[in-house]
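*Asks:* give the three-dimensional model of this entry:
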Amino acid sequence: MIFENPALLAQTRRHFFGSSALSLGGAALGSLLGGTARAAGSPTAHGAALRETHFPAKCKNVIYLHMVGGPAQMDLYDYKPKMVDFYDKDLPDSIRRGQRLTTMTSGQARFPIAPSVYKFARQGRCGMWMSELLPYTARMADDMVFIRSMHTEAINHEPAITYIQTGNQVTGRPCLGAWMSYGLGSLNQNLPTFVVMVAKPTNQDQVQAISARLWQSGYLPGEHAAVSFRAAGDPILYINNPPGVDPAVRRRTLDGIGQLNQLEHQRTGDPETLTRIAQYEMAFRMQTSVPELADLNRESARTLDMYGPDVHKPGSFAHTALTARRLVEKGVRFVQVYHNNWDHHGNLTGRMQFQCKDVDQPCWALIQDLKARGLLDSTLVIWGGEFGRTIYSQGGLSKTNYGRDHHPRCFTMWMAGGGSKGGTIYGETDDFSYNIVKDPCSIPDFQATILHLMGIDHERFTYRFQGLDQRLTGVEPAKPIRELIA
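*Replies:* Just a heads-up that it's a prediction; the model follows:
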């Protein structure tokens, strides 16, 4: 009888449903994915929910470089020469089509067109138009896949960045890196499967607030949340033992805590207790692996020079980009990097140069570095923001300076390596860089494409939560963009 089992009596309602969700979800996942995955896929790694991928994977690692705030596509990648003739003329109603605006520009009496002040040139054999602000990035145009027709449903930062990271505008869902950790597992048991770093921009006039909810595990087990690497000091808080505590003492302490946690799990069945045990053990293993990994002095002078002088500044984008390469080289599955201050509501020409200088050479160096080490084919590099910017100016307008408001209808992102089809230019926008006129790519389409490159069918990769088979791409129609895949 149930009353004779004290462990069951100790279970709270939350514990019961939590453990049931895990077991039922695992069973459902196994029944849905098992047979097909074993027949056609690539082997996954330690701790993976999938025994094998749904089909052979084209890449095994991801470095996602997110430009927080929304880079202005028409000043970087979406060349619109006809806008010179529209300088200071109002955006036509036939182009705006009643689109809702943010409260920052909805009260403006006019919406004056602000052509980009930057020069553009075609780059590479693919002939991609690129701004003079990106001379290093221009050198690798044929390694890159340009998506000029990204669009989103969100018009403000918090829901937009949450949407592109987690597949939903409402917080609390697992992010892309957590899904990768859950599905594909760890390639190095001495390092986290998912790492996040926040790079410090040179210019900090309008830094957006970001928080750990963007790299949380949501309803997935807690072990799949990212480990945050810090810009200065110890890479991870409390990674080192306190003074007077040697590794042997730490090991005995963890063994004792582990035994107590095992007893707690037997008593309550709470799955998060197992997560806690795993995190303690990972922290112990990282005490030896992380300090070595974070020491960039082990790199050659040639490699350091390639990333530029800022590589010697902890927390800079260059320093972070090189650390990202070291992480994937050591087997970290997913590296998320955030670079802030791309929210150019005003003084765009005064600030954009700093943003591009921060990322231009390091992005180029990262691709060359991965390529030289034979890692680019297996590592997908992603660059982009949460939405684009408006062709009309926010506030005042001059021929040398302007601001741009949020624009969800179209923006540009790029990818390189990891099975993506280098030299591809996908999608087109109208002459105002305001509406998509060819080959739109939604956020779920983009996420489905990333999963496809990792060997995962986004429709069959689910997790049972609150009675539903949840997935990254949600319930809206989505498909991998085949033209982006080599």
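*Asks:* all contacts plus neighbour counts: C-alpha atoms, from now on.
*Replies:* Noted.
*Asks:* residues near Thr320, how many?
*Replies:* 27 (other C-alpha atoms under 10 Å).
*Asks:* do the same with Gln353
*Replies:* So Gln353, with other C-alpha under 10 Å, has 13 neighbours.
*Asks:* which strands and helices sit next to the helix or strand encompassing it?
*Replies:* Per DSSP states H and E, Gln353 falls inside helix 348-372. Counting contacts by 3 or more C-alpha pairs under 8 Å, 6 or more residues apart in numbering; DSSP states H and E, helix 348-372 is packed against helix 135-138, helix 301-307, helix 317-329.
*Asks:* tell me the angle of the helix or strand following the first one relative to helix 348-372?
*Replies:* So that's helix 135-138. The helix or strand immediately downstream of helix 135-138 is strand 144-151, counting by DSSP H and E. Here the directions of strand 144-151 and helix 348-372 differ by 130 degrees (axes from the mean of the first three to the mean of the last three C-alpha atoms, to 10 degrees).
*Asks:* give the other helices and strands that the helix or strand following strand 144-151 contacts.
*Replies:* Following strand 144-151 in sequence order, the next helix or strand is helix 157-166 (DSSP H and E). With contacts defined as 3+ C-alpha pairs under 8 Å, 6+ apart, helix 157-166 has no helix or strand neighbours.
*Asks:* distance to Leu453 added to the helices and strands packed on helix 348-372, as TSV?
*Replies:* As requested, these are exported to TSV (distance: least, C-alpha to C-alpha, whole Å):
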stretch	distance to Leu453
helix 135-138	23
helix 301-307	27
helix 317-329	16
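*Asks:* tell me which of the ones you listed sits most buried.
*Replies:* helix 317-329 (a mean of 24; mean count of other C-alpha atoms under 10 Å).
*Asks:* residues in contact with that helix?
*Replies:* 61-63, 197, 199-201, 293-294, 296, 307-308, 310-314, 334-335, 337, 339, 358-359, 361-363, 366, 369-370, 375, 379 (C-alpha atoms under 8 Å, 6 or more residues apart in numbering).
*Asks:* how long is stretch 383-390 from one end to the other?
*Replies:* 20 Å (C-alpha to C-alpha, to the nearest Å).
*Asks:* second input sequence below; structure requested for side-by-side comparison:
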Amino acid sequence: TPATFQQNTGFQLNGFPVMGSWISYGLGAETEDLPAYVVLPDARGYPAGGTINWSNGFLPSTHQGVAFDTSSSIPIPDLLPPEGLSSKTDAASRALLASLNARDLERHGLEDAMRARIRSHELAARMQLSVPGVADLEQEHPATRAMYGLDQEATRDFGRSCLLGRRLLEKGVRFVQLISGGSFGSPRINWDGHEDMRRNHDREALRIDQPVAALLRDLKQRGMLEDTLVLFTTEFGRTPYAQSAADKVGPGRDHNMYAFSLWMAGAGLKPGMAYGETDEIGLKASRNPVHWHDFHATVLHLLGMDHEALTFYHNGIERRLTNVHGKVLRPILS
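*Replies:* Next up is the predicted model:
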């Protein structure tokens, strides 16, 4: 949707790289055994727009987000060779693939698409060894698993995402994106509380509250919060007035693009402060409003990058995550 596109890319139209891809492009990979950018979607389904929400856009495809299935011990489909395939046959298949790639390179040169394809195959081979270990949450202490809510049905799914996210960060993944909420449906499986916001938000908050608190606590006690930036965002808020039929006041709330909140924690931030205010009814931002471009500029700054210098030439333009806008929010920096 335009709102999630703007949240992720800074633009309301699709086709632009998401923030995770820009960060992968700007910082590169810290490990050769896992992707630089991993996405952990809601176990109930992908969000509206699907894989566009972690698209590399016009950046090289090696910077696209790699989605993990958090409900599986092998979270990437078809990662491992089929059962019964011998190691000798598997090695021969890889050798044949390398030979075909080499032949194609001789004919066409090292094009971006071919380079990305070769890298993806090489990474997939290494991930056959790295992913099963990092995705094995049984390696965690039972108390840690309970802290994340893996022993409760309501919190198990998002708890697995939070715990896996921490393990991926420990293994050198640059950017991990956790998504709460699937696509449209009835009953809803996301935060879109048009019909009954209290019931909707109570249910969704129950799924994530304990796991998110556990993640922050875990990062802090491991000393990881000092150099990890945690972002908790949404694409828009809800109106302070009811969404209902003309003849009654209903319990739902419509979208509100004029005011909403997000929170940040970790590296480089002042703790325990709020920035910005709404009007008296919570409809519009009235003091220190922050645009997505400002948010993206600040995130890049906290990760050591200048949002005006991080560019990629495309279609005659030096493209940026922040387009031609954005300012770093200095008052929130430590």
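*Asks:* hang on, the earlier thing: and of the helices and strands packed on helix 348-372 of structure 1, who's closest to Gly222 of structure 1?
*Replies:* helix 317-329 (21.0 Å; C-alpha to C-alpha).
*Asks:* which stretch of structure 2 lines up against the closest one?
*Replies:* Aligned using TM-score structural alignment, helix 317-329 of structure 1 spans residues 158-170 in structure 2.
*Asks:* okay, and stretch 431-448 of structure 1 goes to which residues in structure 2?
*Replies:* Here stretch 431-448 of structure 1 aligns to structure 2 at residues 280-297, judged by TM-score structural alignment.
*Asks:* residues touching that stretch, excluding its own?
*Replies:* Contacts for stretch 280-297 of structure 2 (C-alpha under 8 Å, 6+ apart): 6-7, 10, 19, 239-240, 256, 258-259, 275-279, 306-307, 321-323, 325-329.
*Asks:* which stretches in the stretch 151-300 of structure 1 count as helices?
*Replies:* 157-166, 176-184, 247-268, 271-294 (DSSP state H, counting those that start in this stretch).
*Asks:* what's the most buried one of those helices?
*Replies:* helix 176-184 (a mean of 26).
*Asks:* can you tell me the mean distance of that helix from structure 2 after alignment?
*Replies:* Superposed on structure 2, helix 176-184 of structure 1 shows a mean distance to its aligned partners of 0.9 Å (mean C-alpha distance after the TM-score superposition for structure 1).
*Asks:* alignment lookup: Arg94 of structure 2 to structure 1.
*Replies:* Under TM-score structural alignment, Arg94 of structure 2 pairs with Leu254 in structure 1.
*Asks:* its match touches Tyr280, doesn't it?
*Replies:* Yes. Leu254 of structure 1 sits in contact with Tyr280 when judged by C-alpha atoms under 8 Å, with a separation of 7.2 Å.
*Asks:* hmm, back to that, mean shift between the helix holding Gln353 of structure 1 and structure 2?
*Replies:* Counting by mean C-alpha distance after the TM-score superposition for structure 1, helix 348-372 of structure 1 comes out at 0.9 Å.
*Asks:* equivalent range in structure 2 for that helix?
*Replies:* Against structure 2, helix 348-372 of structure 1 falls on residues 197-221 (TM-score structural alignment).
*Asks:* was I right to think Phe236 of structure 2 contacts Phe260?
*Replies:* Yes. Taking contacts as C-alpha under 8 Å, Phe236 of structure 2 lies within contact range of Phe260: 5.8 Å.
*Asks:* on that earlier part again, show the buried residues in the contacts of stretch 280-297 of structure 2.
*Replies:* 6-7, 10, 19, 239, 256, 258-259, 277-278, 306-307, 321-322, 326-329 (16 or more other C-alpha atoms under 10 Å).
*Asks:* just give me the longest helix of structure 1.
*Replies:* Assignment by DSSP state H gives helix 13-40 as the longest helix of structure 1.
*Asks:* which ones are touching the aligned partner of Phe16 of structure 2 in structure 1?
*Replies:* Superposed on structure 1 with TM-score structural alignment, Phe16 of structure 2 falls opposite Arg173. By C-alpha under 8 Å, 6+ apart, the contact set of Arg173 of structure 1 is Thr166, Gly167, Gln216, Ser217, Gly218, Tyr219.
*Asks:* just the element for the most centrally placed residue in structure 1, please.
*Replies:* Centroid check for structure 1 by C-alpha atoms, centre = their mean gives Tyr64 as the closest residue, at 4.1 Å. For Tyr64 of structure 1, the host element (DSSP H and E) is strand 61-67.
*Asks:* that strand maps to which residues in structure 2?
*Replies:* So strand 61-67 of structure 1 is aligned with nothing, judged by TM-score structural alignment.
*Asks:* and that strand with helix 176-184, angle?
*Replies:* 170 degrees.
*Asks:* which helices and strands does strand 61-67 of structure 1 pack with?
*Replies:* Packed on strand 61-67 of structure 1, when contacts are counted by 3+ C-alpha pairs under 8 Å, 6+ apart, are helix 317-329, strand 334-339, strand 379-384.
*Asks:* wait, which of those is closest to Leu191 of structure 1?
*Replies:* Of those, nearest to Leu191 of structure 1 by C-alpha to C-alpha is helix 317-329, at 8.7 Å.
*Asks:* thanks a lot, see you next time.
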